[in-house]
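Q: build the 3D model from these lines:
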Amino acid sequence: MINVVFVCLGNICRSPMAEAVMRHKVLEKGFDEQIRIDSAGTSDWHVGKPPHEGTRNLLDSYKISYANMTARQFASEDFVQFDYIICMDNSNADNVRSLPGGEEAEIIKFMDLLPNEKLREVPDPYFTGNFEEVYELVNAGCDVLLDRIIEENSLS
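A: Model prediction:
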């Protein structure tokens, strides 16, 4: 099993959106028995809460499930459990790296999946209110990431 975790600050906007979109893409391509997707936040502010209403509304509009998703905090144990750790912005990546075991972990910055985009961090719609912008970035980045995972792990 290949394990992927998306990480943002509170785990209610960006990372659960990426988790839901990636799960949807993995299921569509028939890799749901080979690839497991999760998300986490670097803070504990929203632990146990569902995704933000803006994220839920947007995912509903695209008919993408977020069933049973609740916020959790990223922990050092995640370094062992996950093969791909994808951080939504530089602060998230720094916070993850600062945990015990983080200095050796391979952390991917989400926007590095989209090198032609001007933005170098996924904007936080909790503050900007622009969930559609985040969806467009997440949708494109998840396509690139899934192709990368398929290629790197020789999935067919």
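Q: alpha carbons only for contacts and neighbour counts from here, please
A: Fine.
Q: and stretch 83-95, end to end?
A: End-to-end distance of stretch 83-95: 18 Å, with C-alpha to C-alpha, to the nearest Å as the criterion.
Q: same question for stretch 97-110.
A: Across stretch 97-110, the terminal residues are separated by 15 Å (C-alpha to C-alpha).
Q: okay, buried residues for it please.
A: Within stretch 97-110, the residues scored as buried using 16 or more other C-alpha atoms under 10 Å are 97, 102, 105, 107-110.
Q: as a markdown table, those with distance to Ile12 and secondary structure would be great.
A: Formatted as a markdown table, the entries for the buried residues of stretch 97-110 read as follows, by distance: C-alpha to C-alpha, whole Å; DSSP: H, G, I helix; E, B strand; the rest coil:
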| residue | distance to Ile12 | secondary structure |
| --- | --- | --- |
| Arg97 | 21 | helix |
| Gly102 | 23 | coil |
| Ala105 | 24 | coil |
| Ile107 | 20 | strand |
| Ile108 | 20 | strand |
| Lys109 | 18 | strand |
| Phe110 | 17 | helix |
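Q: next, the structure of the following sequence, for comparison with the previous one:
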Amino acid sequence: MINVLFVCLGNICRSPMGEAVLRHKAQERGLGAKIRVDSAGTGDWHIGNPPHEGTLKQLKLHGISEQGIQARQMKGHDFEAFDYIVCMDDSNERNMRKLAGGAEADILKFMDLLPQEKLREVPDPYFTGNFEETYRLMDAGCNALLDKIIEEKL
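A: Below is the predicted model of the structure:
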């Protein structure tokens, strides 16, 4: 089983969208039983809450389930439990590398999966309101992430 964790600031917009999209794409490729996906935030503001309504709207528009997704905060044991920790921006990546110590998880920045994009961070739609852009990035990036997982681990 390959374990993937998406990380953003509050865990209600970007990372739960990534969680839902990757889970959906893994199922479509017949890898649902081989890849476990979760998400977490670096902050604790939204613990226990469902994804933001803008995230839910995009997922529904694209026929993707948000079932079982609720905000949680990153925990120390996540570094041992996940093979890939995928960060949505520079700040999240710095925080994860600082907290990881010598953990084995592969910490990467989501936009590194999309070198053709001018953006180097996933803009936070909580502040921009642009959930369509976030979905576009998640859609392309999750395809690239699945390809990376298949090449490296499966």
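Q: and Glu104 of structure 1, helix, strand or coil?
A: In terms of secondary structure, Glu104 of structure 1 is coil; the call rests on DSSP: H, G, I helix; E, B strand; the rest coil.
Q: ok, now which ones touch it?
A: Listed by C-alpha atoms under 8 Å, 6 or more residues apart in numbering, Glu104 of structure 1 has no contact partners.
Q: do the same with Val21 of structure 1
A: So Val21 of structure 1 contacts 64, 138-139, 142 (C-alpha under 8 Å, 6+ apart).
Q: looking at these, state which has the most neighbours.
A: Comparing these on neighbour count, Val138 comes out first with 26 neighbours (neighbours: other C-alpha atoms under 10 Å).
Q: residue in structure 2 matching that one?
A: Using TM-score structural alignment as the criterion, Val138 of structure 1 maps onto Met138 of structure 2.
Q: contact partners for that match?
A: Contacts for Met138 of structure 2 were tallied using C-alpha under 8 Å, 6+ apart; they are 17-18, 21.
Q: gap between the aligned residue in structure 1 for Leu113 of structure 2 and Arg120 of structure 1?
A: By TM-score structural alignment, Leu113 of structure 2 lines up with Leu113 in structure 1. Leu113 of structure 1 sits 10 Å away from Arg120 of structure 1, taking C-alpha to C-alpha as the criterion.
Q: quick one: which of the two has more around it?
A: Counting neighbours by other C-alpha under 10 Å for Leu113 of structure 1 and for Arg120 shows that Leu113 has the greater number, 20 against 17.
Q: could you double-check that that one sits in contact with Asp143?
A: No. Using C-alpha atoms under 8 Å as the test, Leu113 of structure 1 is too far from Asp143 to be in contact (9.3 Å).
Q: spatially nearest residue to the match of Leu113 of structure 2 (excluding sequence neighbours)?
A: Take Leu113 of structure 1 and drop its neighbours on the chain: the residue closest to it by C-alpha to C-alpha, 6 or more residues apart in numbering is Gly141, 5.7 Å away.
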